[in-house]
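Undergrad: What shape does this take:
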Amino acid sequence: MLILPCNASAQTPQQILKEVGITPHPGQSIPLDAVFKDHSSDEISLREALDHQPAVLCLVYFDCPMLCKLSADGLVRAVSEIQEEVGDDFQVIMVSFNPADTPEKANLARQRLIQKYGRSPEGSGWYCLTGSQAEIERLTSAVGFQAHWDETIQQYAHASGLIIVSGEGVITQYLDGVNYVPRELSQAIKAAGDEKVSEKSANSFLTCYLYDPTTGRFGSAVQWTVRILGGLTIVGMLWMMIGLQRQNLSQNDSD
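TA: Next up, the predicted model:
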C-alpha cells in the first residue's frame, strides 16, 4: 500500500475518501522484522514490541486534528475497564503512518496515554513508534491500511480502527469506530492470545478528512455524513417515542 500525496485540484474530496480505508487481512502476518523508533529514539522491531504477547495495533499520525485522538482516547477508556493489564497480558502499539513524525511527538502521545490509563506509571507495554516510509508501507500493506496526504490542507485522509494481533504477529481481528466496547476488546485480546482468528472482523471504518482547524469544522463531505447520521438518529428516537405512545394508548384502551 502506498500513502500518496493528493492534489486537491486533481481529486475531489469524495474521490479521495473512496481511496482510503482499511481492508481487513485476518489470518495474515505483520512484518515482525520491520524496525521503527520508539519514544526514546531507540530502534525496535515489531517482534521486540510484541514480546510474544497479543497486541492492540493502532495506526495514527500524531498531528491528526480529530479522529486519531478520539480513537486513542476510546482505546484508553476500554483498556482501563478490562481485567487484562497492558504490559502484563498484552501490548498497545501505536505506529505513526506519517514518516515526518518524530520520536519527540511519539513521546508526548505516549505520556498522555499512560497518564490517562493510570494503572502503570512506568508505561510498561505502551509503544508509540515512528519510522521510515519503507517500513511504514510494509506494515500498512500487511494490515490493509490506505491513507492519502493532501498537500493543500496539510492533512491525511485516513480511516480509524484497531487491529488485534497475536504474539507471533498474526492478525486475528479488526475493531472499528473510536469508542470500543470493553467486553469485545477483552474477548479479542484473549482470542489473540490463543492464536484464534476471528470471523467477525469489522469491514467498515470511520474516515477522517478535511478538518479545518481555523473553523473547527470538517469539510462538506464529512459534514453531510454527520448530518445524515444525526438525522437518522432523530428519526429513530421519534419512531421509538411513537411506538411507546401507541403502546400506552393500547394499554389504556384495554383498561
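Undergrad: Could you use CA atoms for every contact and neighbour count after this?
TA: Noted.
Undergrad: from memory residue 50 sits against residue 192, does it?
TA: No. If you go by CA atoms under 8 Å, residue 50 and residue 192 don't touch, sitting 12.0 Å apart.
Undergrad: Which neighbours do the two have in common?
TA: Shared contacts of residue 50 and residue 192, defined by CA atoms under 8 Å, 6 or more residues apart in numbering, are found at residue 167.
Undergrad: Can you show me the strands along the stretch 1-150 of the chain?
TA: Read by DSSP state E, counting those that start in this stretch, the stretch 1-150 of the chain holds these strands, from start to end of the chain: 4-6, 21-22, 35-37, 43-45, 55-60, 91-96, 126-129, 145-146, 148-150.
Undergrad: Next, the buried residues of the fourth one.
TA: The one in question is strand 43-45. Neighbour counts using 16 or more other CA atoms under 10 Å place 44, 45 of strand 43-45 among the buried residues.
Undergrad: before we move on, the earlier item: dump the strands of the stretch 1-150 of the chain into CSV; add distance to residue 217 as well.
TA: Converted to CSV, those look like this (distance: least, CA to CA, whole Å):
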stretch, distance to residue 217
strand 4-6, 20
strand 21-22, 21
strand 35-37, 33
strand 43-45, 37
strand 55-60, 20
strand 91-96, 24
strand 126-129, 28
strand 145-146, 23
strand 148-150, 17
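Undergrad: I have a second one here; can you model it like the first so I can compare?
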Amino acid sequence: MFKDIVLAVIAVGFGLLLNAQSVSSGLKEEANIYGKVFDAPLRVAENDSLLFHGLYNRKPLILALVFTRCYGVCNPFLLRLAEYIQLRDKDDSFSVLVLSFDPKDSVDDMKLLGKRYGLENNTQWTFAVTDSIESLNRSIGFYPSWDSSIEQFDHDALLVGINNEGFITKKLIGIRQPHDLDLLIASVNNIFSPTYRLPNRNALFSCFNYDPKTGKNTPGLGLLFIALPAIVTVILLLSISYFVRHKPLG
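TA: The predicted structure is shown next:
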C-alpha cells in the first residue's frame, strides 16, 4: 500500500516537472522581447562586413542561430525554415540572417552551409559570423553552453524576429508549426496579432504577470490553480498513508 502511494507521489512530481519545463520554455521566449538587438559587426564574406543595423534597416529580419558542426537540431531546424519560406510564394517583406554562435566557424563555413541548402544565391538570405557573439547573445537572451564530452553546444533552436528599428518583436524556440512562423513574420512587420492579450488588471488568473517596464515576470494566481490539484492529491495521499499506518488493530 505504502509503495503504491510513493509511486503515485513520484508520478505527480514528474507531471509537475514537465509542466515547469513547459512554462520555462515559454518564459525564455518572452525574455528580452521589445529590447534592442546588439548592433554587432557581421562578416558575410572574406572582405565584406557590415553592422547588424545595415540588415534590419533595409527590411525586418528573422534571425536564426546555428553552428556548422552541429550534429543535432540545427540542420532540421534550418531545413524546416527554408521549406516554410519557400512555400510563402516569394514573400519579400522580410530577410533571413543565419548567424553562427560558434567562434570557430568561419565565413567559408557559413558559405558552405548556405550552399548545402541551395541558398547561396538567394538574396533574401544572409549567412554570417561575428566577433561579438557574446554581446549579441546577451541582447537576445540566448545562452548556449559547450559540452566538452561530446564537443557540441547544448542550445535551443532559436528564431528571433527583429523589426526595422532593431527591436525584438517575437522569439520562437524549437521547430515550430507554420502558424507560429506566420505570427513571427507579422510581428516584425508591425502587424497587430489578435492572439496576443495585452496585460490588464482584469487578467487575475494569468500564470505569470509580465511587467513591460522591467521586462520581468512574476507568478500569478493562474499558476497556483494549475498546481492546486497536484498539491491536494499529494496531501490526500500522505494523509491516507498516515491513517493507514496508525489505524488501531481491531
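Undergrad: OK, contacts around the counterpart of residue 142 of structure 1 in structure 2?
TA: Taking TM-score structural alignment for the superposition, residue 142 of structure 1 sits opposite residue 139 in structure 2. With contacts defined as CA under 8 Å, 6+ apart, residue 139 of structure 2 is in contact with 32, 35, 36, 37, 38.
Undergrad: now do residue 125 of structure 2
TA: Listed by CA under 8 Å, 6+ apart, the contact set of residue 125 of structure 2 reads 95, 96, 97, 98, 119.
Undergrad: top of those by neighbour count?
TA: With neighbours defined as other CA atoms under 10 Å, the most crowded of the contacts of residue 125 of structure 2 is residue 96; it has 24 neighbours.
Undergrad: returning to what we had before: out of the strands of the stretch 1-150 of structure 1, nearest to residue 80 of structure 1?
TA: Nearest of the strands of the stretch 1-150 of structure 1 to residue 80 of structure 1, taken as CA to CA: strand 91-96 at 12.3 Å.
Undergrad: need the longest strand for structure 1.
TA: With DSSP state E setting the assignment, residue counts place strand 155-165 as the longest strand in structure 1.
Undergrad: which part of structure 2 lines up with that one?
TA: So strand 155-165 of structure 1 is aligned with residues 152-162, judged by TM-score structural alignment.
Undergrad: Now do that stretch: everything it contacts.
TA: Contacting residues not belonging to stretch 152-162 of structure 2 are listed as 37, 56, 60-66, 69-71, 73-74, 77, 140, 143-147, 168-175, 184-185, 187-188 [CA under 8 Å, 6+ apart].
Undergrad: Also stretch 81-101 of structure 1?
TA: Stretch 81-101 of structure 1 is touched from outside by 49-50, 53-62, 79, 124-133, 136, 140, 182-183, 186, 189, with contacts defined as CA under 8 Å, 6+ apart.
Undergrad: returning to what we had before: how far out from the middle of the chain is the match of strand 155-165 of structure 1?
TA: With CA atoms, centre = their mean, to the nearest Å as the basis, the distance from the averaged C-alpha position of stretch 152-162 of structure 2 to the chain average is 7 Å.
Undergrad: how long is that stretch end to end?
TA: The stretch stretch 152-162 of structure 2 measures 27 Å between its terminal residues, going by CA to CA, to the nearest Å.
Undergrad: which of the residues in that stretch are buried?
TA: Residues of stretch 152-162 of structure 2 classed as buried: 152, 153, 155, 156, 157, 158, 159, 160, 161, 162 (neighbour count, 16+ other CA under 10 Å).
Undergrad: now, which of those sits nearest residue 24 of structure 2?
TA: For residue 24 of structure 2, the nearest member of those is residue 156. The distance, counting by CA to CA, is 12.4 Å.
Undergrad: State the distance from residue 153 of structure 2 to residue 101 of structure 2.
TA: Separation of residue 153 of structure 2 from residue 101 of structure 2 (CA to CA): 10 Å.
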